[in-house]
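Asks: Okay, sequence plus prediction incoming.
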Amino acid sequence: MKAIVITTAGGPEVLQLQQVEDPELKDDEVLIKVEATALNRADTLQRKGAHPPPKGASPYPDLECSGTVQAVGKNVSRWRVGDQVCALLSGGGYAEKVAVPAAQVLPVPLGVSLKDAAGLPEVACTVWSTVFMMSRLSAGETFLVHGGSSGIGTFAIQIAKAKGATVFVTAALAGKASFPTGNEEKLAFCKKLGADVCINYKTEDFVSRVKEETGGKGVDVILDCIGAAYLQRNLDSLNFDGRLCIIGLQSGAVTEIKLNTLLPRRLTVQGAGVRA
């Protein structure tokens, strides 16, 4: 098959289309003929040499794909040859075929094209596992997601609202291609998706705004992709029994916090990486 190979750590120019061996199908796996893939931050980090795939995973980039089932392992019962699916991957989506554990394969949702479905698994699995499985966000609680207009953010807004939570978001810097007029357009987009409180972090202190909107209590759950620079401020924004889940380190990995922030309000700090 053909696959995109990272020839050495570097910029996009290190990606090359090459002939490689077909994936070897294990008994609990599904072989997918790839229709489309998606681009995640993890893919760019892997290309730069900063995010290697787990041991035993495909060396080719990409954490999600969509396509048609071409073969199934002998222990797989749910999926059939010809099924249209999308999948969460530990790697290998930038190829004509990929072998995936059957438990990581998902049906294409009704009303979503096969191509568009390639962009769903990584955000869906990240948000569901961190916000609901780990942080136990429930109806009536308050939830803050940083980077509200990102892939993770837009999915988190919609599913948190569907589950009955009040949603706060902060907006990241605008990208000219999709949001040419700046932050305010991103905030309006988040509002359209259902966010209740939209905070422009360039002009507002999100801690003060969260406290103002919650009567001084803070929010129950925070999903954070920023890391070091936001850690203490996130803790200051949490309610009693609040839960912070860190999934990214865009501002760095090392910081200092006041441990006495945690004790009086019984705060929980946790982290997750879907690929691991």
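Replies: Cool, got the structure.
Asks: from here on, contacts and neighbour counts on C-alpha atoms
Replies: Fine.
Asks: all helices of the stretch 101-250 of the chain, in order?
Replies: For the stretch 101-250 of the chain, helices defined by DSSP state H, counting those that start in this stretch occupy the ranges 121-127, 151-162, 183-193, 206-213, 231-236.
Asks: mind putting those helices in JSON lines, distance to residue 137 included?
Replies: Shown next, in JSON lines, are the helices of the stretch 101-250 of the chain (distance: least, Cα to Cα, whole Å):
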{"stretch": "helix 121-127", "distance to residue 137": "11"}
{"stretch": "helix 151-162", "distance to residue 137": "8"}
{"stretch": "helix 183-193", "distance to residue 137": "18"}
{"stretch": "helix 206-213", "distance to residue 137": "17"}
{"stretch": "helix 231-236", "distance to residue 137": "16"}
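Asks: Using CSV, lay out those helices together with mean neighbour count and distance to residue 136.
Replies: Supplementary listing: the helices of the stretch 101-250 of the chain in CSV, determined by neighbours: other Cα atoms under 10 Å; distance: least, Cα to Cα, whole Å:
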stretch, mean neighbour count, distance to residue 136
helix 121-127, 20, 11
helix 151-162, 20, 11
helix 183-193, 19, 22
helix 206-213, 17, 20
helix 231-236, 20, 17
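Asks: Structure two is appended below for comparative analysis:
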Amino acid sequence: MYAICVDNQQLAWREVPAPSGPAAQEVRIRVAWAGVNRADLMQRAGHYPPPPGASEILGLEVSGSVIETGPDVSRFRPGDRVCALLAGGGYAEEVVVDARQVLPLPPAISLRDAAALPEVFATAWLNLFMEGNLRTHECVLLHAGASGVGTAAIQLCRAFEHPCFVTVGSAEKLAACRALGADAGWNRHDGSFVEAVKSWGGADVILDTVGASYLADNQKVLNADGRLVLIGLMGGRTAELDMGRMLMKRQRFIGSTLRAKPPAAKGTILDALYSHVWPRLTTGELKPLVDRTWSIEEAEAAHQYLQQDANIGKVLLCVNGEG
């Protein structure tokens, strides 16, 4: 098969051995589309190695058609149209993955749009509703609101009646987030978000992709018994923590990653998506948001685009041209 390989941080589409398997609980998928994520850029730069045993090939989510199933798999059959959450290997013509990390496509969702679902909705659901333990009508602050995860999280907040405030990098992105259902927002180029979020009422849960440079301001706007869920370090990894504020306001800080979780844990998250998100995708209440697409041979251009923080929603790679 062909796959994207990283040579001295350069991307090359070339022939490689196909993955072995499938084992008893695995399925082999012919990849139609692959999602592009910031984790791919980090891995390419040498800062985010795959978990032990995972493919060295980039790519954390795909859509496609099942080719083959292991003997213990009863949920899928060859020919089924699916999407999958991966620990690696998505920038390729084929992947082999534990069946618990695979979901059938919702009705009327194309293979193209389905590739925009697994990573962002799993990340948003995990960190808002499982790690963040969102309770009825609690308010959410979403940083990087126009990102793939951000646009999924906005829609989940709207669907489950959680007011959300977003921070973004442009007026265009702010308008797009409000159109998706964000209640309010702030352009980070206008300075600190603290007073705007305080005036809005503060946040019960913060979903933070930035890290160190936002820690002090996050603490200032986090309500009593609030939870800060950290999922990225775009603003650095080291900062001063106000433990007095943390103590007096009973704030909780939670670090969260999805990629290294075992198949059983990922399966639990995807089961929740199938129960709570998939029906809303079917009705159109929720939708995958695709910003731009490139062919797999143009993966370099897709990476440059994502690196520029230009996207509103997902960036995708077309592997075999299926719709």
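Replies: Sure thing, it's come through. All of these numbers come straight from a predicted model, not from anything done at the bench.
Asks: And the TM-score between them?
Replies: Put the two chains on top of each other and the TM-score (TM-score structural alignment, normalised by the length of the first structure) is 0.91; 259 aligned residues with a Cα RMSD of 1.1 Å.
Asks: picking that back up, of the helices of the stretch 101-250 of the first structure, give the one that comes closest to residue 8 of the first structure.
Replies: Put simply, out of the helices of the stretch 101-250 of the first structure the one that sits nearest residue 8 of the first structure is helix 121-127, at 25.0 Å, with distance taken as Cα to Cα.
Asks: Mind reading off the mean deviation between that closest one and the second structure?
Replies: Its aligned residues in the second structure lie a mean 0.5 Å from helix 121-127 of the first structure after superposition (mean Cα distance after the TM-score superposition for the first structure).
Asks: so where is that helix in the second structure?
Replies: Across the second structure, the stretch matching helix 121-127 of the first structure (TM-score structural alignment) is residues 118-124.
Asks: Quick one: distance of that stretch to the chain centre.
Replies: 4 Å (Cα atoms, centre = their mean, to the nearest Å).
Asks: quick one: contacts for the equivalent of residue 41 of the first structure over in the second structure?
Replies: Following TM-score structural alignment, the counterpart assigned to residue 41 of the first structure within the second structure is residue 38. Contacts here follow Cα atoms under 8 Å, 6 or more residues apart in numbering; on that basis residue 38 of the second structure touches 306, 307.
Asks: and the gap between residue 38 of the second structure and residue 199 of the second structure?
Replies: 32 Å (Cα to Cα, to the nearest Å).
Asks: try residue 6 of the second structure
Replies: The separation that residue 6 of the second structure has from residue 199 of the second structure, given Cα to Cα, amounts to 47 Å.
Asks: What of residue 191 of the second structure?
Replies: Spatial separation of residue 191 of the second structure from residue 199 of the second structure under the definition Cα to Cα is 15 Å.
Asks: remind me, longest helix of the second structure?
Replies: Longest helix in the second structure by number of residues (criterion: DSSP state H): helix 263-276.
Asks: Show me what that helix is packed against.
Replies: Taking 3 or more Cα pairs under 8 Å, 6 or more residues apart in numbering; DSSP states H and E as the contact definition, the neighbouring helices and strands of helix 263-276 of the second structure are strand 102-104, helix 118-125.
Asks: What I need now is these written out in a markdown table, including distance to residue 1 of the second structure for each item.
Replies: A markdown table is the format used below for these (distance: least, Cα to Cα, whole Å):
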| stretch | distance to residue 1 of the second structure |
| --- | --- |
| strand 102-104 | 21 |
| helix 118-125 | 23 |
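Asks: If anything else comes up later, I'll come back, but that's it for now.
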